[in-house]
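Asker: No sequence on hand, only this structure:
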């Protein structure tokens, strides 16, 4: 069976990096400029999401112009953990300047996202582990992208990697519960890589202090071996939750 682009990271990254993009339209629900595009390279075609840095809305708690880089850093971590949660994502120039370009994932329309976000689902639980590592400050229900076969992708990772604990998510059903063996393996794997080339790759998109904070979060999860609890001084659930 031929692997999809979502499963073939090398092919997807090549397409996203070098393909010709044609803007199809804007996703108006997004708070930042988010464009859906067609992309083509050597006869290979796909849909993608393009978020130009120029269209990022300033935030009080994240430096201006850094959201696209955080999306790419999230993809790098997702791949390093072996989880494939974040769809293939690159940073490149586009029709409206540099920005993030991510493979479009069409979610399974048969899945009830609200029910999925509340379920004791193994694929969603992996998303919760990933979010704790990248310190995701905005995991909404609509950011879950389930696909046929049971795998769950996630999108919108622009507000991640803060040095302050800002985990804000709809996935708190596992708080304080023991991490699964596969999650601990993924955490151990990425912790080892954070002392090597992975740190260098991330520093191209986030600051050295944010890389060090990521090491610290992983160390805490490996030490206590449980899913984290909500922060005490920060809203635990994004609003609106969808």
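Answerer: Looks like it arrived, so ask away. As the structure is a computational prediction, the values presented were derived from the model and not from experiment.
Asker: Only C-alpha atoms from now on, for both contacts and neighbour counts.
Answerer: Noted.
Asker: max-length helix in the chain?
Answerer: In the chain, taking DSSP state H as the definition, the longest helix is helix 208-224.
Asker: Only the buried residues of it, if you could.
Answerer: For helix 208-224, a neighbour-count test (16 or more other CA atoms under 10 Å) marks 210, 211, 212, 213, 214, 215, 217, 218, 219, 221, 222 as buried.
Asker: Now tell me what touches that helix from outside.
Answerer: The contact list for helix 208-224 (CA atoms under 8 Å, 6 or more residues apart in numbering) reads 132-134, 161-163, 184, 187-188, 191, 194, 199, 202-203, 227-228.
Asker: most surrounded residue in those?
Answerer: residue 161 (30 neighbours; other CA atoms under 10 Å).
Asker: Look at that residue and give its secondary structure.
Answerer: Here residue 161 is coil, with the state taken from DSSP: H, G, I helix; E, B strand; the rest coil.
Asker: Second structure for comparison follows:
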């Protein structure tokens, strides 16, 4: 299937006709897979209606859908193409987040997972120890891969509280995409991720320029766009997190007062 340019994908999502196929039952909130068609072009998408969101005590403001869209806007500003095209629009069940569906080939090789503790693959970074039902030792680990390193920087910026391995997709293009950002952008440090392999290490070289560009854009159109979905204080804290990363030039360390790894991790 031909890969859509971002502009074309956003046009399709914004103006296409939505036909719901079914519900993704593993999701904690109402998450629907749908087909969307415009001028003879049809693609799949994910539709998350606001009315299907369960209230979260620690995210009382705005909507999860708005946070999904905000994650795309930040991703778009980085130029790293991490989050699939995502918009907020009316659908069959009212307003919600609409995101382009990402197909993964059967041969896609995951870069995050559990591996034998005594046989961690070369070029992988261990994150946490674990044991299976038989008591055998495993390690939660991920590959030391620049695509994941970009994602770790991105998650630090948006304060992602739920970066599971299963939220990272591997399309046939060789890139990676990340989904499920409804619990991001909190003003408190709630970073929870499986990508702790670079803890305390120097940021990847390209991150400095990207973060500097983000700083400028957050003071302009990006900041204004985020304020349509987040509180003013939440947007201010995005700026603060970017500045902290620029000052330290290092990947953050796990929080001490918040579980550092989501459950389940993958």
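Answerer: Alright, I've got the coordinates. No experiment lies behind these values; they were computed from the predicted model shown.
Asker: related to what we said a few turns ago, in the second structure, what range does the longest helix of the first structure match?
Answerer: Helix 208-224 of the first structure corresponds to residues 232-248 of the second structure when matched by TM-score structural alignment.
Asker: Superposed on the first structure, what's the mean shift for the matching stretch?
Answerer: Its matched residues in the first structure lie on average 0.3 Å from stretch 232-248 of the second structure after superposition (mean CA distance after the TM-score superposition for the first structure).
Asker: which outside residues touch stretch 209-221 of the second structure?
Answerer: Here stretch 209-221 of the second structure makes contact (CA under 8 Å, 6+ apart) with 77, 78, 223, 224, 239, 242, 243, 245, 246.
Asker: 6 Å - rerun?
Answerer: Stretch 209-221 of the second structure has contacts (CA atoms under 6 Å, 6 or more residues apart in numbering) with residue 78.
Asker: Ok, stretch 119-138 of the first structure next?
Answerer: By CA under 6 Å, 6+ apart, stretch 119-138 of the first structure touches 151, 152, 159, 160, 161, 166, 167, 168, 169, 238.
Asker: one more time with 8 Å, if that's ok
Answerer: By CA under 8 Å, 6+ apart, the list of residues contacting stretch 119-138 of the first structure reads 74, 77-78, 83, 85, 116-117, 139, 150-154, 156-157, 159-162, 165-169, 171-174, 183, 214, 217-218, 227-228, 237-238.
Asker: quick one on the thing from earlier: show me the two of the contacts of helix 208-224 of the first structure that sit farthest apart.
Answerer: In the contacts of helix 208-224 of the first structure, two members sit farther apart than any others by CA to CA. They are 203 and 227, at 26.1 Å.
Asker: Quick check: residue 219 of the second structure vs residue 108 of the second structure, distance?
Answerer: Plainly put, residue 219 of the second structure is 39 Å away from residue 108 of the second structure if you go by CA to CA, to the nearest Å.
Asker: can you check residue 115 of the second structure too?
Answerer: Residue 115 of the second structure is 17 Å from residue 108 of the second structure, where distance means CA to CA.
Asker: Equivalent analysis for residue 258 of the second structure, please.
Answerer: 32 Å.
Asker: What of residue 210 of the second structure?
Answerer: 28 Å.
Asker: Residue 212 of the second structure now?
Answerer: For residue 212 of the second structure relative to residue 108 of the second structure (CA to CA), the value is 33 Å.
Asker: ditto for residue 254 of the second structure
Answerer: Per CA to CA, residue 254 of the second structure is found 29 Å from residue 108 of the second structure.
Asker: just residue 23 of the second structure next, same as before
Answerer: Between residue 23 of the second structure and residue 108 of the second structure the distance is 24 Å, computed by CA to CA.
Asker: who's more crowded, these two?
Answerer: residue 23 (15 against 12).
Asker: Return the residue of the first structure aligned against the more buried one.
Answerer: In the first structure, the residue matched to residue 23 of the second structure (TM-score structural alignment) is residue 26.
Asker: Skip the chain neighbours and tell me the closest residue to that match.
Answerer: Using CA to CA, 6 or more residues apart in numbering and skipping the chain neighbours, the partner closest in space to residue 26 of the first structure is residue 35 (4.4 Å).
Asker: Tell me the residue in the second structure aligned with the one you found.
Answerer: Per TM-score structural alignment, residue 35 of the first structure is aligned with residue 32.
Asker: Just give the number of residues close to its match.
Answerer: Counted with other CA under 10 Å, residues neighbouring residue 32 of the second structure total 18.
Asker: these two touch, right, it and residue 22?
Answerer: Yes - using CA atoms under 8 Å, residue 32 of the second structure is in contact with residue 22, at 5.7 Å.
Asker: Show where the helix or strand that residue 150 of the second structure is a member of falls in the first structure, residue numbers please.
Answerer: Taking DSSP states H and E as the criterion, residue 150 of the second structure maps to helix 146-158. Mapped onto the first structure using TM-score structural alignment, helix 146-158 of the second structure spans residues 122-134.
Asker: That stretch against the second structure, how far on average?
Answerer: Counting by mean CA distance after the TM-score superposition for the first structure, stretch 122-134 of the first structure comes out at 0.7 Å.
Asker: ok so, going back, give me the distance from the match of helix 208-224 of the first structure to the chain's centre.
Answerer: 18 Å (CA atoms, centre = their mean, to the nearest Å).
Asker: for the first structure, what spans make up the helices?
Answerer: Remark: helices assigned in the first structure by DSSP H are 9-18, 67-80, 113-118, 122-134, 181-193, 197-203, 208-224.
Asker: Centre of the chain to the third one, how far?
Answerer: In terms of CA atoms, centre = their mean, the centre of helix 113-118 of the first structure is set 18 Å apart from its chain centre.
Asker: Stretch 136-154 of the first structure now?
Answerer: Distance, centroid of stretch 136-154 of the first structure to centroid of chain: 9 Å (CA atoms, centre = their mean).
Asker: residues of that stretch that come out buried?
Answerer: Across stretch 136-154 of the first structure, burial judged by 16+ other CA under 10 Å covers 136-141, 143-147, 152-154.
Asker: Which of the residues you listed fall in strands?
Answerer: 144, 145, 146, 152, 153, 154 (DSSP state E).
Asker: Greatest separation within these: which pair is it?
Answerer: Top of the distance list for these (CA to CA): 146 and 154, 8.3 Å.
Asker: thinking again about what came up before, check the gap between the match of residue 23 of the second structure and residue 57 of the first structure for me.
Answerer: Using CA to CA, residue 26 of the first structure is found at 15 Å from residue 57 of the first structure.
Asker: what does residue 65 of the first structure give?
Answerer: 9 Å.
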